[in-house]
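[1] I would like to see how this sequence folds:
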Amino acid sequence: MKEPAARLLPWSSPNGNPCYLLGDGTGPVSRVADDIERLQLGMADDLIGHADGLLACQGAGNRELRFLARGLTDCLRDVRRVAESRGARLRSVDRSLDDEGGNEGGNEGGKEA
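    Presented below is the predicted three-dimensional model:
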């Protein structure tokens, strides 16, 4: 039986270390993680819209721009973690397909089409 891949969760431990989950992706913690990822991506979209408006404003002050930069940095960190987690899960699915079919990446002889 194949071991489940570790999923990088969209939050950190209290001391800042990454948190991982072992499972098939259908349990309650996976569903909470999915919800938080959706929330993080939605917040990033909202902040991008706010950034566009603020940057178009000629009167934006240094304090406002610094606050915006902090928010964008936090959102970028969250989105990067979501992308890393989803990419790892996609690679895990690709590997399991390779194991079943015997061909690397699903292509004959492992060559790109």
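
[2] okay, CA-based contacts and neighbour counts for the rest of this
    Fine.

[3] who's in contact with the most centrally placed residue in the chain?
    Nearest to the geometric centre of the chain sits residue 82, at 0.7 Å (CA atoms, centre = their mean). Neighbour list for residue 82: 10, 37 [criterion: CA atoms under 8 Å, 6 or more residues apart in numbering].

[4] Tell me how many other residues surround residue 96.
    Residues lying near residue 96 (other CA atoms under 10 Å) number 14.

[5] swap that for residue 8, please
    21.

[6] circling back: so the residue nearest to the centre of the chain is in which element?
    helix 62-101 (DSSP states H and E).

[7] what do you get for residue 4?
    Residue-wise, residue 4 maps onto no helix or strand under DSSP H and E.

[8] Report how many residues lie close to it.
    Neighbour tally, residue 4, other CA under 10 Å: 12.

[9] now the angle from the longest strand that the chain contains to helix 62-101?
    When the chain is parsed with DSSP state E, its longest strand is strand 6-12. Angle of strand 6-12 versus helix 62-101, following axes from the mean of the first three to the mean of the last three CA atoms, to 10 degrees, is 170 degrees.

[10] Following up with a second sequence; could you model it the same way so I can compare the two?
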Amino acid sequence: MKTQDGLRLLPWAGPDGKPCYLSTEDQDSYVSRLADQIEATQLGMASALLEQALQVLEDGASDPEWLSLLVAQLAGSLRDVLRVANSRGSCLAMPDILEGEPQSDRRG
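    The predicted model follows:
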């Protein structure tokens, strides 16, 4: 999962919240394997949270405090998944349709 400049975006941030990168050609290094395991865990957690959110939508009414916690967990999970996607897809160009478009206009 290397970027164009040969660095891999790791699935965690540094102490100051800035991205961490790995510079190695060895995809089987300890840090590379650890990053792979963390990415797999993050994706698995995102899948479980999505199932939970879909169940809440299907059920209807829920406790507002619980919904707030679920939204916070979904936001954190989305951040993690976007970091994984950025790391794995850093060599791909963004589609023209998204370039220059205000974030508030982007809908899924």
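
[11] Please report the distance of the residue nearest to the centre of the first structure from residue 52 of the first structure.
    23 Å (CA to CA, to the nearest Å).

[12] check contacts around whichever residue in the second structure pairs up with residue 81 of the first structure.
    When the second structure is aligned by TM-score structural alignment, residue 81 of the first structure is paired with residue 83. Taking CA under 8 Å, 6+ apart, we find residue 83 of the second structure in contact with 9, 11.

[13] any idea how far residue 83 of the second structure lies from residue 17 of the second structure?
    As judged by CA to CA, residue 83 of the second structure and residue 17 of the second structure stand 13 Å apart.

[14] again, but for residue 63 of the second structure
    Taken as CA to CA, the span from residue 63 of the second structure to residue 17 of the second structure is 32 Å.

[15] Repeat that for residue 34 of the second structure.
    Residue 34 of the second structure is 19 Å from residue 17 of the second structure, by CA to CA.

[16] more crowded one of those two?
    Taking neighbours as other CA under 10 Å, residue 34 of the second structure and residue 17 compare with residue 34 leading, 14 against 8.

[17] Give the helix, strand or coil label for residue 24 of the first structure.
    Following DSSP: H, G, I helix; E, B strand; the rest coil, we place residue 24 of the first structure in the coil state.

[18] okay, now it: neighbour count?
    12.

[19] Leaving out the residues flanking it, which one is nearest to it?
    For residue 24 of the first structure, ignoring the flanking residues on the chain, the nearest one in space by CA to CA, 6 or more residues apart in numbering is residue 4 at 6.2 Å.

[20] Is the one you found in contact with residue 22, as I believe?
    Yes: using CA atoms under 8 Å, residue 4 of the first structure is in contact with residue 22, at 6.1 Å.

[21] next one: the longest strand of the first structure to chain centre, how far?
    Relative to its chain's centre, strand 6-12 of the first structure lies at 9 Å (CA atoms, centre = their mean, to the nearest Å).

[22] go on, stretch 66-81 of the second structure?
    Worked out by CA atoms, centre = their mean, stretch 66-81 of the second structure lies 11 Å from the chain centre.

[23] Only the buried residues of that stretch, if you could.
    70, 74, 77, 78, 80, 81 (16 or more other CA atoms under 10 Å).
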